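Q: Structure, please.
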Amino acid sequence: MPSSPNVLWGRVGGGFPAPARLDRLLRHAPTAAVLFTSILVAVQLPWVVLPVDGAGADPRRGVWALASAVLLLVPHCAQVRAATAGVRLRGGPWALAFMVAVVLAVLPVVGAHWLPVLYAPAVSALLVLSRPWAVPVAVALLVGVVPLGLLMGVDGFTAIWYVFAAVFRGIAVYALISLSGSATRLQSARTALASEAVLVERQRLDWEIRRRLDVALQQIAHRGGRAANERDPAWRAGELRAVTAVARRTLTETRRLVGRHHVTSWRTELDTAVSLLAAAGISVAVSTPASLPDADDAEFRAALRESVARLLDDQPAGACRIEVTVRDDRPRVEVRGLAGGEQPWSG
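A: Have a look, this model is predicted:
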């Protein structure tokens, strides 16, 4: 399986970033859905307070309607917010029964104009009830607006208008909730896919590292055993140099393999290079600019890794200098091995 350069260790899903638009939708969807359904209930309040059939405006109807709206919206908005997050609250059927009771209880006081708010219990029925019951209960709540309106003395045309008002509001709210839920499920699927990709890539990387280390250790053990049994000092020294070269080359290759899956700042990359050289027995003197911001720089990272690999592959030096300079507000690096007589400066 080819290595994926987009998988970033330490951040699940880093290689599969969700679009910014989807992120914003998921972040604001619960609030938008709650605000939208609250507005649809609130716009019905003026119809309750306004004069009816030539009678004057009655603020008391508005007070009762406002109290009913608050009692209705508290459980309804909680269910809407939970549904946009893909969660179903406990006690949903009891909360649904409470909402229906709240609306029906105030109808004799506030009048038939309050009937369209039955869309809210209908939507809640689709959200909290199981599939065999959700749709029939929601339809019954919406269709029941007609007989309720006729019993309260409105004409058939007005009763049908109430039904359409409730249906259209319910469709609008439920569509918004469904869209948010679908986006949440899509995001969850993307995260799960990214997590699986990270796991597969990590397993592949572990296998590759084990394979390379196994080959290198076998070579080191074989050559080290021969050098231990050899009496010729010159030949033994050559074998030990070969063993050291194999160890350094394996260390460099392993670092390259692991390094492809890390995005680090240039200072972190520099610290890693210093640690690698120190592990190889090479003392390092480093000079860095203090004013340069610490940020990721792919060109710097590639140049430093190439220079360190070349230094380890060549005839090893006892010390080296790493000098970081600034050019066009970006870091540049130079790595130079020192001969035996040279002394490294400190930066």
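Q: For the rest of this, base every contact and every neighbour count on C-alpha atoms.
A: Will do.
Q: Run through the strands of this structure in chain order.
A: Here the chain has its strands, by DSSP state E, at 283-287, 319-327, 330-338.
Q: Identify whichever of these lies nearest to R81.
A: strand 330-338 (47.0 Å; C-alpha to C-alpha).
Q: what angle separates that closest one from strand 319-327?
A: 160 degrees (axes from the mean of the first three to the mean of the last three C-alpha atoms, to 10 degrees).
Q: returning to that earlier point: could I get the strands of the chain in CSV, plus columns for mean neighbour count and distance to A197?
A: Below are the strands of the chain laid out as CSV (neighbours: other C-alpha atoms under 10 Å; distance: least, C-alpha to C-alpha, whole Å):
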stretch, mean neighbour count, distance to A197
strand 283-287, 18, 38
strand 319-327, 18, 36
strand 330-338, 18, 33
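Q: nearest to P46, of these?
A: strand 330-338 (63.7 Å).
Q: so what secondary structure elements neighbour the longest helix along the chain?
A: The residue-count maximum for a helix in the chain (DSSP state H) belongs to helix 156-229. Contact here means 3 or more C-alpha pairs under 8 Å, 6 or more residues apart in numbering; DSSP states H and E; on that basis helix 156-229 packs against helix 20-42, helix 59-84, helix 119-128, helix 131-143, helix 145-151, helix 233-259.
Q: how about this one, so we can line them up?
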Amino acid sequence: MDGAAERTRLGRAVRLAPGAALVCSVLLPIVQVALAFGYPGSGLLTGVWSLVATATYLPFHLRHVWHAARGVRPPAGAWTLVAMAAVIIGATPLAGGTWPRAYVALVVSAMLVLPSRLANPLSAVLLIASGLAGRGLGMTWTDVPWLWFTVLCGSTAMLMLVWLAAALARLQSAREALAQQAVAQERRRIDDDVHRTLGAALEAIASRGQATCDRLARGERSGLTADLTRLSEDARETLADARQRVRGYRRPSLRAELETAAALLSAAGVRTRLVLPQGPLPATIDDRPRAALRAIVTRLLRDHASRTCVIMVSVRDGRVRLELRTDDAAETIEVPA
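A: Sure, this is the predicted structure:
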């Protein structure tokens, strides 16, 4: 799959993932409210209490899920979590025997809103509280472990879905940041190259032209024809050099491709080291070796078994060789000089 298709698929996943998390966050409360009306020992009143309490706390919960799925903490999340907890805990004696399963949403919101040092112990307390609430609503002690298991599994499944959506959002942000970094590096390289080569040549031509004008103003005409001829030839050579460099700038930079590959692997958790030779490198890289390098990097990003990678660049007999060594494999790419 080429880069454009990969970016399109990632963008679609990032757009759809928060919505999928919201849908799943709504389904469980809907099922719970439906069961509240027909659960043994429950009546119309408990069903109504369950419906009202769910309609009250669910917007807070969905707000937490929506922000977390996009990789950010919800603003004023602690206050909305407190309001959500007040509704769920306050409705526990009134909403029937199925209501302790609403603690799933409370555990999920606590994990999404609070820092881990607070969220983990609070989630454990809420898990225990759900079993005690079930016991207080008539559940036998033998059924309490099953309730704990369902609350734990439900909250874990929801958290995995939300965290996956957040990871996709962070991955897209990292790719965009790396792309911007690569563009900035390429612009700096072009600017330095132009200033060092064409800038110096143009300054020399301007200085020689000014000197010729000064000689002409003083009436010194001897040798002006030869000087102007050499000046014209140098200007044409500089123009040809500028055109050649512009054509080269349209081709991607080898160093930028290598640095981008190393940055992508490092961002994905692969410890990557880029080893460059002491001598100069070709300024650009052709389409074929560039595609091969990107294909290897894409495969390493998908291969979660790779933990380390060394990108070695060597120059032998005027030819550049790229070697990517991972934990258990090595691949080589030849780059024409």
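Q: picking that back up, just send the strands of structure 1 back as CSV, with distance to L304 of structure 1 too.
A: Formatted as CSV, the strands of structure 1 follow (distance: least, C-alpha to C-alpha, whole Å):
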stretch, distance to L304 of structure 1
strand 283-287, 13
strand 319-327, 9
strand 330-338, 6
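Q: For L186 of structure 1, which of the helices and strands packed on helix 156-229 of structure 1 is the nearest?
A: helix 20-42 (9.3 Å).
Q: Would you check the span in structure 2 matched by that closest one?
A: Mapped onto structure 2 using TM-score structural alignment, helix 20-42 of structure 1 spans residues 8-30.
Q: where's the longest helix of structure 1 relative to the chain centroid, distance-wise?
A: Using C-alpha atoms, centre = their mean, to the nearest Å, the mean C-alpha position of helix 156-229 of structure 1 is found 10 Å from that of the whole chain.
Q: repeat for stretch 115-132 of structure 2
A: Worked out by C-alpha atoms, centre = their mean, stretch 115-132 of structure 2 lies 30 Å from the chain centre.
Q: Run through who's touching it.
A: With contacts defined as C-alpha atoms under 8 Å, 6 or more residues apart in numbering, stretch 115-132 of structure 2 is touched by 100-101, 103, 106-107, 110-111, 113, 144-145, 147-148, 151-152.
Q: Quick one: buried ones out of those?
A: 100-101, 103, 106-107, 110-111, 113, 144, 147-148, 151-152 (16 or more other C-alpha atoms under 10 Å).
Q: Can you convert those residues into a markdown table and add a column each for distance to G47 of structure 2?
A: Supplementary listing: these in a markdown table, determined by distance: C-alpha to C-alpha, whole Å:
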| residue | distance to G47 of structure 2 |
| --- | --- |
| P100 | 14 |
| R101 | 14 |
| Y103 | 17 |
| L106 | 20 |
| V107 | 22 |
| A110 | 26 |
| M111 | 28 |
| V113 | 29 |
| V144 | 22 |
| L147 | 20 |
| W148 | 22 |
| V151 | 20 |
| L152 | 24 |
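Q: And the furthest pair within those residues?
A: Farthest apart among those - using C-alpha to C-alpha - are V113 and V144, which lie 27.0 Å from each other.
Q: Map R208 of structure 2 across to structure 1 for me.
A: Per TM-score structural alignment, R208 of structure 2 is aligned with H222.
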